[in-house]
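Undergrad: Sequence isn't available, so here's the structure alone:
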């Protein structure tokens, strides 16, 4: 049987998006696995190999020798295949969370990774989860407007909609700080956001502004709900008010975000 040909969509000169076959209410079209390669490099870096789906993993491995696997955060739709993919490629796996690392050290905020012909900066962005991390790549020319570089955002920023704060692992205070940090990366020109789900976004700073405005609006809605319901209102009660139109399929996620907002407002997180 012939090996599957490498697939995916060129997002920038250095990055190709390979969509995993796991669509759903929480994953949108599916998890975006990223394959990174610098000029002239025979090897690649794979970020978030995703679900344990044989054809998907074969496509990722088919881009060339995998020098390194990086992980943006611990959620299963990004990490389920880590052990299998590490066996397939004999590549070390690195993440903020040491429990996810295989044959490699935990990532450190501010470190620079030199692999596959690229210099990649590690940017810790806790909030969605405690171990969330982004990866900043250098400018790579005019393709998709990435002359000022790109940032792999995992689930800290999505290509469509907004992400959840996965309480109790995630927390709103650190998330707001992470958005501010990412926004600062969006200068002197537009930086492309390579998201964990959904399409590529052309302007990281602009989407951070939109996310911060959305979070401020949600906090105002929670405050209003507490005025209506009382300060001791439960998460479920506040969710009923603030997320009244939310589909039942994402109710658990809505409640997680409300818990995070209540902890933030009550000064407990």
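TA: Okay, I see it. Worth saying up front: this structure is predicted, and the values here are computed from it rather than measured. Residues are numbered from 1 along each chain as shown.
Undergrad: CA only for contacts and neighbour counts going forward, please
TA: Will do.
Undergrad: Let me see the contact set for the residue sitting nearest the centre point of the chain.
TA: With distances taken as CA atoms, centre = their mean, residue 154 lies nearest the centre of the chain, 1.2 Å away. Applying CA atoms under 8 Å, 6 or more residues apart in numbering, we find residue 154 in contact with 72, 73, 132, 133, 134, 194, 195, 196, 197.
Undergrad: what's the answer for residue 7, then?
TA: Residue 7 sits in contact with 18, 59, where contact means CA under 8 Å, 6+ apart.
Undergrad: In three-state terms, label it for me.
TA: Under DSSP: H, G, I helix; E, B strand; the rest coil, the three-state class of residue 7 is coil.
Undergrad: before we move on, what about the one 10 residues further on?
TA: In three-state terms, and counting by three-state DSSP, residue 17 is strand.
Undergrad: same check, this time on residue 221
TA: Here residue 221 takes the helix state, with states given by three-state DSSP.
Undergrad: so it touches residue 242, yeah?
TA: Yes: Residue 221 is within contact range of residue 242, at 6.2 Å (criterion: CA atoms under 8 Å).
Undergrad: Which one of these two is surrounded by more residues?
TA: The neighbour comparison of residue 221 against residue 242 (other CA atoms under 10 Å) goes to residue 242, with 20 against 16.
Undergrad: hold the first one in mind and look at this next one:
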């Protein structure tokens, strides 16, 4: 995290390349890092907004109580200025990504385009990432579908795993890929069953590795300027976690909290619940492969 400047503040606009700007939402947490990054695409009169972020109740950017995105819609509108928002896109519908789409649409008339709606119970530990039940897109993009505006073209890249409805967005003109929560430089993505699926997540990582994107702009943390190298490392990391799990089960039946303690030594206590969800995702995947089995609350190698 040392390469992320201390000077970045919520509500400020930062230019990353001619067609790409970023506005940081004021919702930092152990799961969102410095906050949700809303990406603005376009340099002319037509702007696409990617991941408008959390919704709020009217506090201003900079207010010390503003920890859930209040004022962020106003910051987006300030950054857009006199240009017209022609598309509001969401990578997925966790509560730190999509709720601001509705108020932004109400203020601008721009359509909500992108991932499919998804509303399920989130039994994981991430209170900031419960699903947004009110998300209502005007158009759902399928894998490979495109939208365009003045000087830009965006293509949907389906990447299920973190959530079943997760999309990345490729900016055709520059080779950039907006990766949402699927690939981030500062942290691995939480894969939390029942909607999170480790098998799908690994397939989506391989899908990105097979592409030739120049740079990744995630929803949290710094840009990734070595995409394929990072993704290769992430695939290796997940395979290492799988080997760790199987190694522990070779010693006997295990419950997930004890596995987390062994596998994530020194982990912040606030993140142990999320780590447990990812361990569960690996176990569910291994169970589908017939390699492990659940006996009560303990997991063991399949007979």
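TA: Looks like it arrived, so ask away. Since we're looking at a predicted model, the values are computed, not measured.
Undergrad: Residue 102 of the second structure contacts residue 135, correct?
TA: Yes: Residue 102 of the second structure is in contact with residue 135 according to CA under 8 Å; the separation is 7.4 Å.
Undergrad: neighbour-wise, which of these two wins?
TA: Neighbours of residue 102 of the second structure and residue 135, each counted by other CA under 10 Å, are more numerous for residue 135; the result is 23 against 20.
Undergrad: Helices of the first structure, start to end?
TA: Using DSSP state H, the helices of the first structure run over 54-61, 76-79, 82-89, 172-185, 204-229, 235-242, 251-265.
Undergrad: Take the ones you listed and write them to TSV, including distance to residue 111 of the first structure.
TA: Shown next, in TSV, are the helices of the first structure (distance: least, CA to CA, whole Å):
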stretch	distance to residue 111 of the first structure
helix 54-61	25
helix 76-79	22
helix 82-89	22
helix 172-185	16
helix 204-229	21
helix 235-242	38
helix 251-265	29
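Undergrad: Give the aligned range of stretch 35-42 of the second structure in the first structure.
TA: The alignment of stretch 35-42 of the second structure onto the first structure (TM-score structural alignment) covers residues 30-37.
Undergrad: Could you tell me how far that stretch lies from the centre of the chain?
TA: Relative to the centre of its chain, stretch 30-37 of the first structure is centred 11 Å away, using CA atoms, centre = their mean, to the nearest Å.
Undergrad: Can you tell me what sits against it?
TA: Contacts for stretch 30-37 of the first structure (CA under 8 Å, 6+ apart): 14-24, 43-50, 60, 63, 77-78, 116-118, 195-198.
Undergrad: Tell me the counterpart of the residue nearest to the centre of the first structure in the second structure.
TA: Aligned counterpart of residue 154 of the first structure in the second structure: residue 180 (TM-score structural alignment).
Undergrad: do the same with residue 227 of the first structure
TA: So residue 227 of the first structure corresponds to residue 250, using TM-score structural alignment.
Undergrad: I'd guessed its match sits against residue 292; true?
TA: No: at 10.4 Å, residue 250 of the second structure does not count as touching residue 292 under the criterion of CA under 8 Å.
Undergrad: which residues does residue 117 of the second structure contact?
TA: 93, 133, 135, 136, 137, 165.
Undergrad: neighbour-wise, which of these leads?
TA: Result: residue 93 is most packed of the contacts of residue 117 of the second structure (other CA under 10 Å), 26 neighbours.
Undergrad: Looking at the first structure, name the residue matched to it.
TA: Matched across to the first structure, residue 93 of the second structure falls on residue 74, judged by TM-score structural alignment.
Undergrad: For the closest residue to that match other than its chain neighbours, give me its contacts.
TA: Distance criterion CA to CA, 6 or more residues apart in numbering; nearest residue to residue 74 of the first structure, sequence neighbours excluded, is residue 131 at 7.0 Å. Applying CA under 8 Å, 6+ apart, we find residue 131 of the first structure in contact with 72, 73, 74, 96, 97, 124, 125.
Undergrad: check contacts around the third one.
TA: It stands for residue 74 of the first structure. 97, 100, 129, 131, 132.
Undergrad: that older thread, just to confirm, what residue in the second structure is aligned with the residue nearest to residue 74 of the first structure?
TA: So, by TM-score structural alignment, residue 131 of the first structure is matched to residue 165.
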